[in-house]
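In: sequence plus predicted model, see below.
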Amino acid sequence: MKRLRALALGCWLAFAAAGAAQASSGGFCDRTHDLSAAEQDRLLRFAAVLREELGGSADSVTLVSRSGLDLSRFHIRYSHAALAWRSEQGVWAARQLYYSCDERRPRIYDQGLAGFAMGTDDPALGYLSIVKLPPQAVLALRPALLDSSRALHLLGAQYSANAYAYGLRYQNCNQWLVEMLAAGWGDLADGADLRERAQAWLRTADYAPQPVEVGSRFLMLASHFVPLLHLDDHPDADRAALRLQISLPSTLEEFVRARFPQSERVEVCHDDKQIVIHRGWTPVADGCVPADGDRVVSLSD
């Protein structure tokens, strides 16, 4: 089984993936990974745990994030977030922005939970984060999320993996998602200027992404070689300090938790031997090592 990377360029793409060595976005879009039968089975069982966690919830909209490219050098575990929603027939899908390699533009896409869970770059070690929203958050968000016109008006024309969190020139997948939160929780009406109004609402709501410490001018130069990376939308002071404000899943989770403290978080991870289900806002240990109280599902059965 092959997994095409068109859906999983990720929102952080290349800073940690030697992106400067790839002269075009096609270098990423053309990458595939042949999954062995054992890897397929492991990832499908991993996806089944995600489905079980969502199925046991009364919520109909949930924030879900997954690991993708290895960004551990930046202390980043999750690169890509989506809003999982349940249809009236009880079927869950992950609504998200992705970059379409064939069309060379961003799109909005509803992906099945199995496909979302299998979008990780490493089939031997993967992480999922689930933030279950309280009823009042879902009630305000769901109409906006399922409004195709508002979803598309929030879609930026130009994709940038490292888009400036407060900018309108570019957009990455997590930025689309947080602007959708603004449209729902701010009760923003549809319109061509919806992105601008969503950004204004986020500022008043104290949305403040933690700056990413790039730590290397060489990595900053990647934007000159990789079309899906840009720096011209970031403030001069941020570029000089090698600190970029980018919307990431961790920032989205912090924003949700601050606004709705009743939200609950579940982290699910797997290695080649087991799946670990860890509840609470503290992160599961690196390497998917279970702690006391964690549920462990053996993959050797």
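Out: Looks like it came in fine.

In: please count neighbours and contacts with C-alpha atoms only from this point.
Out: Fine.

In: I figured residue 210 was touching residue 243, is that so?
Out: No. In this structure, residue 210 is not within contact of residue 243 by C-alpha atoms under 8 Å, at 9.3 Å.

In: higher neighbour count, those two?
Out: residue 243 (18 against 15; other C-alpha atoms under 10 Å).

In: verify the contact between the more buried one and residue 214 for me.
Out: Yes. Counting by C-alpha under 8 Å, residue 243 touches residue 214, with 5.9 Å between them.

In: contacts only, for residue 213.
Out: With contact taken as C-alpha atoms under 8 Å, 6 or more residues apart in numbering, residue 213 is in contact with 74, 242-244.

In: look up how far residue 220 lies from it.
Out: Applying C-alpha to C-alpha, to the nearest Å, the value for residue 213 to residue 220 is 11 Å.

In: now the common contact residues for these two.
Out: residue 242.

In: ok, how many other residues are close to residue 52?
Out: 11.

In: quick one: secondary structure of it?
Out: helix (DSSP: H, G, I helix; E, B strand; the rest coil).

In: so what's the gap between the helix or strand residue 237 falls within and the chain middle?
Out: Residue 237 belongs to helix 236-241 when assigned by DSSP states H and E. Offset of helix 236-241 from its chain centre (C-alpha atoms, centre = their mean, to the nearest Å): 25 Å.

In: give me the contacts around it.
Out: Residues contacting helix 236-241 (C-alpha under 8 Å, 6+ apart): 231, 244-245.

In: out of these, which are buried?
Out: 231, 244-245 (16 or more other C-alpha atoms under 10 Å).

In: which ones among the residues you listed map onto strands?
Out: residue 244 (DSSP state E).

In: TSV please, covering the buried ones among the contacts of helix 236-241 and showing distance to residue 200.
Out: Shown next, in TSV, are those (distance: C-alpha to C-alpha, whole Å):
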residue	distance to residue 200
231	22
244	20
245	16
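
In: put this next to the first one:
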Amino acid sequence: MKRLLLIACLVLAAPAWAGRSCEENPMPVDDAVKSMDLAQKTFAALDASGAQVALLSRVGQDLSKYGLTYSHMGIVVRDHPEGRWTVVHELNECGTASSNLYNEGLGNFFMSGLFRYEAEIVVPNADTQARLAQLVASRTARRLHEPQYNMLSYAFSTRYQNSNQWVLETYAAASAPAGQVETRAEAQAWLKKAGFEPITLRIRSGTRLGARMFRANVAFDDHPFDRRMTGHIDTITTDSIVRFARNLDPATKVTTVR
């Protein structure tokens, strides 16, 4: 019975706000088994951490050529109305230029065609955890979400947003003095003042042009012109969030699950 309850917690999911689902090919059985195994290990690690809320990353694609490991981050909440250890995160709608916020169980979070079966758990201090729990259940989380999606959105522009940027700006709202961050502009102003530094990707003009022409969810017009023209793309990655969280609070705990 206990195992059945765990599986239910891992798999159950619901959209936080309405979104269009994608048609996907069935996942190979071996991949599904590995994904569920990672979900169970992550569930156990989260329980063992004693956390109420954590930041959770997965390896959805190979980003090694950029010196990156994890591709996507969400906020995982222990006592969530949708079930124990529910992930609240922004998802791009089927490769389009729009996104939505979703609540997903750990099983669904990892059942996404992972490149590598590994996860990273980031546990902030207790006060930040409590603020995050309040925020993801409030209207502030919606205000901090920009539905115009850009996989490589500029770190200090409100024109677009990528999935990790929503996590970062929500984390900013939880870390700033109460009431200081209610909008994306306020979040970005606070992040600048607090010393957040984005990751700079080197992307050549030919690659940028091809991405803009053939992918609806990639744009570069929010980036400063001089940086863009020299191939310097300053964006939000899980690595930049973890680095900032550790600099802001050295007591932040980071755990790898394999």
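Out: Looks like it came in fine. In this text, all values refer to a predicted model and were calculated from it rather than measured experimentally.

In: ok, so of the contacts of helix 236-241 of the first structure, who is nearest residue 197 of the first structure?
Out: The closest of the contacts of helix 236-241 of the first structure to residue 197 of the first structure turns out to be residue 245 (C-alpha to C-alpha; 19.3 Å).

In: which residue comes closest to that closest one once chain neighbours are left out?
Out: Using C-alpha to C-alpha, 6 or more residues apart in numbering and skipping the chain neighbours, the partner closest in space to residue 245 of the first structure is residue 211 (4.5 Å).

In: which residues are in contact with the one you found?
Out: 243-246.

In: element containing the alignment partner in the second structure of residue 250 of the first structure, please.
Out: Structural alignment (TM-score structural alignment) places residue 250 of the first structure against residue 239 in the second structure. Assigned by DSSP H and E, residue 239 of the second structure falls within helix 238-248.

In: what sits up against the next helix-or-strand element following that helix?
Out: Note on helix 238-248 of the second structure: by DSSP H and E, the next helix or strand toward the C-terminus is strand 253-257. The contact list for strand 253-257 of the second structure (C-alpha under 8 Å, 6+ apart) reads 38, 41-42, 45, 118-124.

In: and what of stretch 157-168 of the second structure?
Out: Contacts of stretch 157-168 of the second structure (C-alpha under 8 Å, 6+ apart): 72-75, 89-92, 144-155, 184-185, 188, 222-223, 236-238, 241.

In: got the buried residues for stretch 194-212 of the first structure?
Out: In stretch 194-212 of the first structure, counting by 16+ other C-alpha under 10 Å, buried: 194-195, 197-199, 201-202, 207-209, 212.

In: whoops, stretch 224-241 of the first structure was the one
Out: 225-231, 233-234, 239.

In: distance to residue 147 of the first structure for the residues you listed - can I get that in JSON lines?
Out: Compiled in JSON lines, those are given as follows (distance: C-alpha to C-alpha, whole Å):
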{"residue": "225", "distance to residue 147 of the first structure": "37"}
{"residue": "226", "distance to residue 147 of the first structure": "33"}
{"residue": "227", "distance to residue 147 of the first structure": "31"}
{"residue": "228", "distance to residue 147 of the first structure": "28"}
{"residue": "229", "distance to residue 147 of the first structure": "30"}
{"residue": "230", "distance to residue 147 of the first structure": "30"}
{"residue": "231", "distance to residue 147 of the first structure": "32"}
{"residue": "233", "distance to residue 147 of the first structure": "29"}
{"residue": "234", "distance to residue 147 of the first structure": "30"}
{"residue": "239", "distance to residue 147 of the first structure": "36"}
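
In: between those residues, which sits nearest residue 180 of the first structure?
Out: Checking these one by one against residue 180 of the first structure (C-alpha to C-alpha), the nearest turns out to be residue 233, at 20.7 Å.

In: quick one on the thing from earlier: so which of the contacts of stretch 157-168 of the second structure belong to helices?
Out: In helices, defined here by DSSP state H, the members of the contacts of stretch 157-168 of the second structure are 184-185, 188, 238, 241.

In: out of these, give me the two with the largest separation.
Out: So, these by C-alpha to C-alpha: farthest apart are 185 and 238, at 20.4 Å.

In: where exactly do the strands run in the stretch 51-200 of the first structure?
Out: For the stretch 51-200 of the first structure, the strands defined by DSSP state E, counting those that start in this stretch occupy 61-66, 80-86, 92-100, 105-112, 126-132.

In: residue 262 of the first structure: which of these is closest?
Out: Using C-alpha to C-alpha, the nearest of the strands of the stretch 51-200 of the first structure to residue 262 of the first structure is strand 126-132, at 8.9 Å.
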